[in-house]
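> sequence isn't available, so here's the structure alone:
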């Protein structure tokens, strides 16, 4: 990369963008993936189709924490959240009043974004049907190693833990449902 130029961010769905366009300094490279990209970006800038891609399905949940470490103001946090969101979400979030006001407030922006996604938090985040669907999905999947079993366990605990805390599921039901999600060959020895 020539000296004196701003680094270029590459995303296959978006034309190359200069970091300078954010109006704020970029977030510090904290995560290991970002460090890897930083050290090897010289060759990847010239041949981006071979570079590893980070395609977020949702914005990084830690944007607020990282932005605090970078000492960004409220407007900078909002710009970073929009910048790292998926393109369709970013276009929607840019239209929010809390993102376009001159004196933008981070907490107001978060509240406005959560209003776009009903049920993203609160008592109705998960239903019993979500747990039953997860169990059915994993019952037909072959679990060949501990990693796949661990993935099922984490997803199951996320939903079941919420349902138990809302008194929508008992611990005994949780145990039975978890076993129902194991493939027959794996559940027989248990």
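Done, it's in. Just so you know, these numbers come straight off a predicted model, no measurement behind them. Numbers count the residues shown, from 1 in each chain.
> C-alpha only now, for contacts and for neighbours.
OK.
> start and end of stretch 139-146, how far apart?
End-to-end distance of stretch 139-146 (C-alpha to C-alpha, to the nearest Å): 15 Å.
> tell me which residues in that stretch are buried?
The neighbour-count check on stretch 139-146 (16 or more other C-alpha atoms under 10 Å) flags 139, 143 as buried.
> same deal with stretch 158-165?
For stretch 158-165, the neighbour count (16+ other C-alpha under 10 Å) marks 159, 160, 161, 162, 163 as buried.
> swap in stretch 116-131?
126, 131.
> in this structure, which spans are helices?
With helices called from DSSP state H, the chain shows them at 32-46, 63-69, 74-84, 87-94, 97-100, 106-116, 128-140, 146-165, 171-181, 184-187.
> residue 9: neighbouring residues, count only.
13 (other C-alpha atoms under 10 Å).
> so it touches residue 37, yeah?
No - taking C-alpha atoms under 8 Å as the definition, residue 9 is not a contact partner of residue 37, at 10.7 Å.
> could you measure from residue 75 over to residue 15?
23 Å.
> use this one as the comparison:
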């Protein structure tokens, strides 16, 4: 996610006003990975929001987006995972990758 925002900043530096928060937020929304992500992120774009505030608010939505994990992150992940069912080897593999991503950085 941090790299995504860096790419948006580089795009704006090359092709638009690099100090324009509105333009950066617009580009981040425009290039969001999918429509549901765009809708979620759009809800954090209130009038007067700066680029820095927008990035901070969005990064708080994602575990580990700032490169740090805490024991509480691992606990929440395990609790959320316990509510779902593993129906395939792919599910187990995905769980293992996500668990490892958090646990290995503690």
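Everything's here; your move. Every value quoted in this text rests on a predicted model; they were computed, and no experiment measured them.
> follow-up on the earlier one: okay, the helices of the first structure, which one's buried deepest?
Mean neighbour count (mean count of other C-alpha atoms under 10 Å) peaks for helix 74-84 among those, with a mean of 21.
> now, the most widely separated pair of the buried residues of stretch 158-165 of the first structure?
159 and 163 (6.4 Å; C-alpha to C-alpha).
> what sits in contact with each of the two?
residue 126 (C-alpha atoms under 8 Å, 6 or more residues apart in numbering).
> now render the helices of the first structure as JSON lines, adding distance to residue 122 of the first structure.
Formatted as JSON lines, the helices of the first structure follow (distance: least, C-alpha to C-alpha, whole Å):
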{"stretch": "helix 32-46", "distance to residue 122 of the first structure": "32"}
{"stretch": "helix 63-69", "distance to residue 122 of the first structure": "20"}
{"stretch": "helix 74-84", "distance to residue 122 of the first structure": "22"}
{"stretch": "helix 87-94", "distance to residue 122 of the first structure": "21"}
{"stretch": "helix 97-100", "distance to residue 122 of the first structure": "22"}
{"stretch": "helix 106-116", "distance to residue 122 of the first structure": "11"}
{"stretch": "helix 128-140", "distance to residue 122 of the first structure": "15"}
{"stretch": "helix 146-165", "distance to residue 122 of the first structure": "10"}
{"stretch": "helix 171-181", "distance to residue 122 of the first structure": "20"}
{"stretch": "helix 184-187", "distance to residue 122 of the first structure": "33"}
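> which of the buried residues of stretch 158-165 of the first structure lies closest to residue 177 of the first structure?
Among those, and counting by C-alpha to C-alpha, the member closest to residue 177 of the first structure is residue 160, at 9.4 Å.
> counterpart of the closest one over in the second structure?
Correspondence of residue 160 of the first structure to the second structure, assessed by TM-score structural alignment: residue 103.
> how about the nearest residue to its match, chain neighbours excluded?
Of all residues not flanking residue 103 of the second structure in the chain, residue 74 sits nearest, at 6.7 Å (C-alpha to C-alpha, 6 or more residues apart in numbering).
> separation between the counterpart of the one you found in the first structure and residue 155 of the first structure?
Residue 74 of the second structure maps onto residue 131 in the first structure, with residues paired by TM-score structural alignment. According to C-alpha to C-alpha, residue 131 of the first structure and residue 155 of the first structure sit 9 Å apart.
> and for residue 178 of the first structure?
Where residue 155 of the first structure is concerned, residue 178 of the first structure sits at a distance of 11 Å (C-alpha to C-alpha).
> ok, residue 187 of the first structure next?
Shown here: residue 187 of the first structure relative to residue 155 of the first structure, a distance of 18 Å by C-alpha to C-alpha.
> now residue 132 of the first structure. Nearest residue, chain neighbours left out?
For residue 132 of the first structure, ignoring the flanking residues on the chain, the nearest one in space by C-alpha to C-alpha, 6+ apart is residue 177 at 7.7 Å.
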